[in-house]
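**Student:** Next comes the sequence, and after it the predicted model I'd like to discuss.
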Amino acid sequence: MTQRINYFQQSPELCKKFVEFSTLLNDCTIEEPIRDLVNIRASQINGCGFCLDMHVKEARIHGERELRLHHVAVWRESTLFSPRERAALAWTEVLTTLPEHGVPDEIYERVRGQFSEKELSDLTFEVMAINGWNRANVAFRTVPGSSDKAFGLDKANLA
């Protein structure tokens, strides 16, 4: 795969602001393991090889177990995720795919049972951010692993 354009070079100020926005999420109310799962699941749904590669490596660096990473795609059938993680994954899926008639009340109520209003708001911004990154990297065919050294992802030892 060949990258189409380098959007960081073409739109440096916009990328800088989007990176700042994404970096703010590191200090939000949503714990890192859930943020990792959200980023992986949205990237799977969107078919973003660059982001999927990046976030699997980040999750491993953060201490995530390998088997759980393999189970993200089948989280409904897996026994490896807590109710809170399941709610976050359900929220990620519904916001990433946006059904024709919006978010069903049943999903909202299930997620709301696991997250406070502030946490749900923060989780929504996490989903928004990864979907934005997915769209840019899919559009411009950013090559998976091409920024490993720059982001310290070579430390995951998953090459």
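**Tutor:** Everything's here; your move.
**Student:** From now on I want contacts and neighbour counts done on CA atoms only, so please keep to that.
**Tutor:** OK.
**Student:** All the helices of the protein, residue numbers only.
**Tutor:** 7-10, 12-24, 32-46, 49-61, 66-71, 83-97, 105-112, 117-139, 148-151 (DSSP state H).
**Student:** Show me what the longest one packs onto, helices and strands only.
**Tutor:** Helices and strands touching helix 117-139, by 3 or more Cα pairs under 8 Å, 6 or more residues apart in numbering; DSSP states H and E, are helix 12-24, helix 32-46, helix 49-61, helix 83-97.
**Student:** take the one below as the second:
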Amino acid sequence: MAQRVNYMQQSPELFKKFLDFSMALKNSSIEEKIEDLVSIRASQMNGCGFCLDMHVKQAKINGESELRLYHISIWRESTLFSPRERAALAWTEVLTRLPEHGVPDELYNRVREHLSEQEISDLSFSIMAINAWNRVNVGFTTVPGSSDAAYGLTKAGLS
């Protein structure tokens, strides 16, 4: 598979601004471990090989266990995730695939038990960002692993 369009070269100013937005999320109220889980789960749901590959490697570099990485797609059945992580994953799924009639109050209230209003807001911006990255990389068939050296992902030890 070859990349259709190199969007970084074709739209450098937009790419830089969106990258700046994504980097600003690193200073949000959401911890890195949850950011990794969210990026992986949304990328799984959207079928984005490039982002899934990138964020699994990033999570590994950040100390995530391999078993938990394997369990992200089955987080509901797994005993490896905390209630806070489960809330973040539930919020990720509902915002990634918006229900026809919006987010149910029951789900929001369950998430609110584990995350503050600011955390839900910050998490929502993270979910928006990964979904946008998924869409551009799926649309332009960005090759998984093609930016590993540029993003320092070779140190994950996964190849």
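**Tutor:** In hand now; what should we look at? Since the model is a prediction, treat every value here as computed from it, not as a measurement.
**Student:** Nearest spatial neighbour of the residue nearest the centre of structure 2, chain-adjacent residues omitted?
**Tutor:** Nearest to the mean C-alpha position of structure 2, by Cα atoms, centre = their mean, lies residue 39 at 1.1 Å. Residue nearest to residue 39 of structure 2 in three dimensions, not counting chain neighbours: residue 130, with 5.9 Å by Cα to Cα, 6 or more residues apart in numbering.
**Student:** List the buried residues of stretch 143-156 of structure 1.
**Tutor:** Buried positions in stretch 143-156 of structure 1, judged by neighbour count with 16 or more other Cα atoms under 10 Å: 143-145, 148, 153-154, 156.
**Student:** what does stretch 89-108 of structure 2 give?
**Tutor:** In stretch 89-108 of structure 2, counting by 16+ other Cα under 10 Å, buried: 89-93, 95-96.
**Student:** would you turn the buried residues of stretch 143-156 of structure 1 into JSON lines with distance to residue 58 of structure 1?
**Tutor:** Conversion of these to JSON lines gives the following (distance: Cα to Cα, whole Å):
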{"residue": "143", "distance to residue 58 of structure 1": "17"}
{"residue": "144", "distance to residue 58 of structure 1": "13"}
{"residue": "145", "distance to residue 58 of structure 1": "12"}
{"residue": "148", "distance to residue 58 of structure 1": "10"}
{"residue": "153", "distance to residue 58 of structure 1": "7"}
{"residue": "154", "distance to residue 58 of structure 1": "10"}
{"residue": "156", "distance to residue 58 of structure 1": "7"}
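**Student:** Good, wrapping up.
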